[in-house]
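*Asks:* Provided below for reference: sequence and predicted model.
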Amino acid sequence: MANRFILNETSYFGAGARENAVTEVKARGLKKILFVTDKVLLDCGVATKVTQCLEEGGVAFEIYSEIKANPTVKNVQDGVAKYKECGADGLIAVGGGSVMDTAKAISIIIANPEFADVVSLEGVADTKNKGVPLIALPTTSGTAAEVTINYVITDEVHKKKMVCVDPHDIPVVAIVDSELMMGMPKGLCASTGMDALTHAIEGYITPGAWELSDMVELRAIELIHESLYNSVNGDPKARETMALAQYIAGMGFSNVGLGIVHSMAHPLGAFYDTPHGVANALLLPYVLEYNAESPAKPKYRAIAKAMGVEGTEKMTEDEAVKAAIDAVRALSLSIDIPQKLGEIGVKEEDLQDLSVAAFNDVCTGGNPRPTSPEEILEIYKKAF
């Protein structure tokens, strides 16, 4: 069996890298851009840092910013309509995962109009054409949507987060400019950073992992451990490191899959509009405890070492497992991540329905330990 690894055609990294958006637009012969962002980023001036580059470079564009924190089917369909109405031939997305996921779905539907209902894109959709050109600039250091072949859209009618997996949706260009991330408030920096750690750890222990993905995921874990606390507390160098770390984590998990931390986090977003990073961060230690009883158990030693734990080579396997989980929980606590579902408004009477939705999530197949709705329910109860 061959291992596949898909990345962007081109990626740029570093402070000020956003200026390359103009170069890429012109090099690809694009005449008009639909600029996808959200109202908060427009109001605080982050998106303006990119639109200013486009204006100075003579690039024509129109803005679409009607996007919720957990983007919906309607957000995507409205974006498709805006793209057609303004005569665009390419997209630039400036934002977190919600913005980039919306732009990915727009890109796919423009090139594959038979999926205009959006809901038919759930899972691994049989699209025929590569999405229209998309240049993605992340403003948070966590989701890595700029380098993945995944996106998530909320079906509000059925209270469901649809995970869509499609090699045709990956942005042609990723521009990781840490200056666009400097304005993140502490809470967002913390939750998106823990989202990146979840990506790296789940990507490392999934059954689909192999040497190349292991290499990048372990490095991502190391960088996140070294820089997340300082990044949350506003250190510019640490934010630049986190910008790179979250991209590296995305390189891996996009190609090998995730597990039930994400499966369990997705319904929380659909039911309660819980920010994805918060849900992942809260659930990660509980799922790590559950997954310790799996073929991935020996890998916990390397996770502990990457998390800065000393003396891992002398530990028993069980001691290494505990050390890894304790290190993850300690980092989470140090940046004020909620530790119980009740703290973020989850209702105990919903846990059964959440468990069924999580079990049916596309990420469940990538978990290192086979599971069931009943076992997922027990994890939710423990986290409650």
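*Replies:* Yep, that arrived. Numbers count the residues shown, from 1 in each chain.

*Asks:* going forward, measure contacts and count neighbours with C-alpha atoms only.
*Replies:* OK.

*Asks:* which helix or strand contains the residue nearest to the spatial centre of the chain?
*Replies:* Most central residue of the chain, judged by C-alpha distance to the mean C-alpha position with C-alpha atoms, centre = their mean, is residue 143 at 2.6 Å. When secondary structure is defined using DSSP states H and E, no element contains residue 143, which sits outside every helix and strand.

*Asks:* that one and residue 92: what is the separation?
*Replies:* Using C-alpha to C-alpha, to the nearest Å, one obtains 17 Å as the distance from residue 143 to residue 92.

*Asks:* one step back: number of nearby residues for the closest residue to the residue nearest to the centre of the chain other than its chain neighbours?
*Replies:* Distances taken as C-alpha to C-alpha, 6 or more residues apart in numbering put residue 97 closest to residue 143, at 5.5 Å, once the chain neighbours are dropped. By the criterion of other C-alpha atoms under 10 Å, residue 97 has 27 neighbours.

*Asks:* residue contacts, residue 97?
*Replies:* When the contact criterion is C-alpha atoms under 8 Å, 6 or more residues apart in numbering, the partners of residue 97 are 138, 143-145.

*Asks:* next one: residue 225
*Replies:* For residue 225, the residues meeting the contact criterion (C-alpha under 8 Å, 6+ apart) are 306-308, 331.

*Asks:* repeat that for residue 56.
*Replies:* By C-alpha under 8 Å, 6+ apart, residue 56 lies in contact with nothing.

*Asks:* roughly how far does it sit from residue 255?
*Replies:* Where residue 255 is concerned, residue 56 sits at a distance of 37 Å (C-alpha to C-alpha).

*Asks:* can you check residue 69 too?
*Replies:* Residue 69 is 25 Å from residue 255, by C-alpha to C-alpha.

*Asks:* the two - which one has more neighbours?
*Replies:* residue 255 (21 against 15).

*Asks:* would you confirm that the more buried one contacts residue 165?
*Replies:* No: applying C-alpha atoms under 8 Å as the test, residue 255 and residue 165 come out as separate, 10.4 Å apart.

*Asks:* list the residues that contact both of the two?
*Replies:* Counting by C-alpha under 8 Å, 6+ apart, the residues touching both residue 255 and residue 165 are residue 149.

*Asks:* burial count for residue 67?
*Replies:* Based on other C-alpha under 10 Å, the number of other residues close to residue 67 is 20.

*Asks:* now do the contacts for the closest residue to residue 197 other than its chain neighbours.
*Replies:* Taking C-alpha to C-alpha, 6+ apart as the measure, residue 197 lies nearest to residue 221, with 6.2 Å between them; neighbours along the chain are not counted. By C-alpha under 8 Å, 6+ apart, the contact set of residue 221 is 197, 200-201, 245, 249, 303, 306-307.

*Asks:* second structure for comparison follows:
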Amino acid sequence: MKTNFDFLSPSVNFFGPGVIEKIGERAKMLNMNHPLIVTDKFLEGVVDGPVAQTLASLDKAGVTYTIYDGVEPNPKIHNIQTAKELYLAENCDSIITVGGGSAHDTGKGTGIILTNGEDITQLAGIETLKNPLPPLMAVNTTAGTGSELTRHCVITNQETHLKFVVVSWRNIPLVSFNDPLLMLDVPAKLTAATGMDAFVQAIEPYVSTNRNELTDGMCIQAIKLIEGSLREAVANGHNVEARTKMVEAEMLAGMAFNNADLGYVHAMAHQLGGQYDAPHGVCCALLLPIVEKYNIIAAPERFAELAEIMGENTEGLSTRDAAELAIKAMRQMADDVGIPRSIKDIGAKPEDFPLMAENALKDGNAFSNPRKGTKEELIQLFQEAYDQE
């Protein structure tokens, strides 16, 4: 556990029902005279939805804007290039993202190539950015990736199918907005996928080699909130209390992994998402119990603690047996919210595993995993995730 560390978070995080009304006010405070609104066609078309409410707040504040609605799941290089061209053509001066992780990553990626060079593939890695991005605010609509308040920008190379990460403090939005009322109509499957992503993002930092006392506390509270609210949010999307707790959880998890980093679950999930264009949260959920069982020997006490945090009765059990209960609880959560068991369900092919394992070990999330693996071991983990029923 680190004793000397920095702690990164947006300057301002607005949370709670109705905070979306503050967007125009904050845009004016940041001298955003002509932001590019980065979103997708679906959200743009929702009557009185997140985009409509964002635009209404900007209109009220007298802020001019241009809309880029080309965001797609697992954003590609061509998405950020198109957004950049529109930004320049319309003389924009800032960026506001509206959506989930894909919108936020697209906005960050656009900002990166506007100020740090056209070839974003050369900027993959940790703290590679030399120049600040244009002013950036993030309106979040899922709970969630945490991308609205983290330094991670995840982009897919559409030619190689490789998903890569640009990690830099310069990527952190200046202001984030998390209004649970924007999430009431999120479909059950998307609620489950994004909720499992938040679950993984609370678990991996807890066993990360870069963890600290602050991130531990955030992980513990996030896990408890998710245990108590994700199932209800999936079953009844209009339960405001469940939605609110999930937003609290994803924010805590986001701040935790923003500072303690992640591990092999995310490193491997990026390969699944890039290769098969599969939902990120589903990829993470499919791999979670397999990878964390592999990790137990590196931090058995931490996994035993996770079992207790997740509500398992560990009284009288050995540390190893208690740790195994944590894996059982992870799998049960995925089952309860309808995540499939095998990566076959997202189109995975064993012949792709060697390259995916090789690339996973290069992923920026791999270096903080508690157990240091080999290419052959990661191939085997992909195979176990393929064979499990």
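*Replies:* Happy to help now that I have it. Note that the coordinates shown come from a computational prediction; the quantities given were computed from them, not determined experimentally.

*Asks:* what's the TM-score here?
*Replies:* Taking TM-score structural alignment, normalised by the length of the first structure as the basis, the two superposed chains have a TM-score of 0.96; 380 aligned residues with a C-alpha RMSD of 1.3 Å.

*Asks:* mind checking how far the aligned residue in the second structure for residue 98 of the first structure is from residue 308 of the second structure?
*Replies:* Under the alignment (TM-score structural alignment), residue 98 of the first structure maps onto residue 102 of the second structure. Computed as C-alpha to C-alpha, the residue 102 of the second structure to residue 308 of the second structure distance reads 33 Å.

*Asks:* counting neighbours, go ahead and name the busier of those two.
*Replies:* Legend: neighbour count by other C-alpha under 10 Å for residue 102 of the second structure and residue 308, higher for residue 102 (26 against 16).

*Asks:* quick one, what contacts that one?
*Replies:* Contacts were defined as C-alpha under 8 Å, 6+ apart; by that measure residue 102 of the second structure touches 71-75.

*Asks:* want to throw those residues into CSV with secondary structure and distance to residue 275 of the second structure?
*Replies:* Converted to CSV, these look like this (DSSP: H, G, I helix; E, B strand; the rest coil; distance: C-alpha to C-alpha, whole Å):
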residue, secondary structure, distance to residue 275 of the second structure
71, coil, 18
72, coil, 15
73, coil, 13
74, coil, 10
75, coil, 13
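
*Asks:* tell me the two of those that are most distant?
*Replies:* Distance extremes for those: the farthest pair is 71 and 74 at 8.8 Å, using C-alpha to C-alpha.

*Asks:* relative to residue 287 of the second structure, how far out is residue 320 of the second structure?
*Replies:* 20 Å.

*Asks:* map residue 236 of the first structure onto the second structure.
*Replies:* Under the alignment by TM-score structural alignment, residue 236 of the first structure pairs with residue 240 in the second structure.

*Asks:* so that match sits right up against residue 180, yeah?
*Replies:* Yes: under the contact definition of C-alpha under 8 Å, residue 240 of the second structure touches residue 180, with a separation of 7.1 Å.

*Asks:* burial of residue 33 of the first structure, as a residue count?
*Replies:* Here the number of neighbours of residue 33 of the first structure (other C-alpha under 10 Å) works out to 25.

*Asks:* buried set for the longest helix belonging to the second structure?
*Replies:* Across the second structure, the helix with the greatest residue count (assigned by DSSP state H) is helix 213-235. Residues 215-216, 218-234 are the ones in helix 213-235 of the second structure that count as buried (16 or more other C-alpha atoms under 10 Å).

*Asks:* with stretch 183-199 of the first structure instead?
*Replies:* Applying a neighbour-count criterion of 16+ other C-alpha under 10 Å, one finds 183-184, 188-199 buried in stretch 183-199 of the first structure.

*Asks:* secondary structure added to those residues, as CSV?
*Replies:* Listed next are those as CSV, based on DSSP: H, G, I helix; E, B strand; the rest coil:
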residue, secondary structure
183, coil
184, coil
188, helix
189, helix
190, helix
191, helix
192, helix
193, helix
194, helix
195, helix
196, helix
197, helix
198, helix
199, helix
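
*Asks:* let me know the closest of these to residue 278 of the first structure.
*Replies:* Distances from those to residue 278 of the first structure were compared by C-alpha to C-alpha; the smallest belongs to residue 191, at 5.0 Å.

*Asks:* which residue in the second structure aligns with that closest one?
*Replies:* Match for residue 191 of the first structure (TM-score structural alignment): residue 193.

*Asks:* ok, that match - contacts?
*Replies:* 279-282, 285, 339.

*Asks:* just confirm residue 152 of the first structure is within a helix.
*Replies:* No: Residue 152 of the first structure is assigned strand when assessed by three-state DSSP, not a helix.

*Asks:* aligned to it, what sits in the second structure?
*Replies:* Counting by TM-score structural alignment, the partner of residue 152 of the first structure is residue 154.

*Asks:* find the nearest non-adjacent residue to that match, please.
*Replies:* Nearest to residue 154 of the second structure is residue 165, by C-alpha to C-alpha, 6+ apart, at 4.6 Å.

*Asks:* what's stretch 72-80 of the first structure aligned against in the second structure?
*Replies:* Aligned using TM-score structural alignment, stretch 72-80 of the first structure spans residues 76-84 in the second structure.

*Asks:* how about stretch 109-129 of the first structure: buried residues?
*Replies:* Going by neighbour count (16+ other C-alpha under 10 Å), the buried part of stretch 109-129 of the first structure is 109-112, 115-116, 118, 121-123, 127.

*Asks:* return the residue of the second structure aligned against residue 299 of the first structure.
*Replies:* When the second structure is aligned by TM-score structural alignment, the residue opposite residue 299 of the first structure is residue 302.

*Asks:* what's around that match, how many residues?
*Replies:* Using other C-alpha under 10 Å, the number of residues around residue 302 of the second structure comes to 16.

*Asks:* so is it in a helix, a strand, or just coil?
*Replies:* helix.

*Asks:* so who does whatever residue of the first structure lines up with residue 222 of the second structure touch?
*Replies:* For residue 222 of the second structure, the equivalent position in the first structure is taken to be residue 220, counting by TM-score structural alignment. The neighbours of residue 220 of the first structure, taking C-alpha under 8 Å, 6+ apart as the test, are 197, 200, 245-246, 248-249.

*Asks:* return the distance of residue 220 of the first structure relative to residue 23 of the first structure.
*Replies:* Remark: distance between residue 220 of the first structure and residue 23 of the first structure (C-alpha to C-alpha) = 29 Å.
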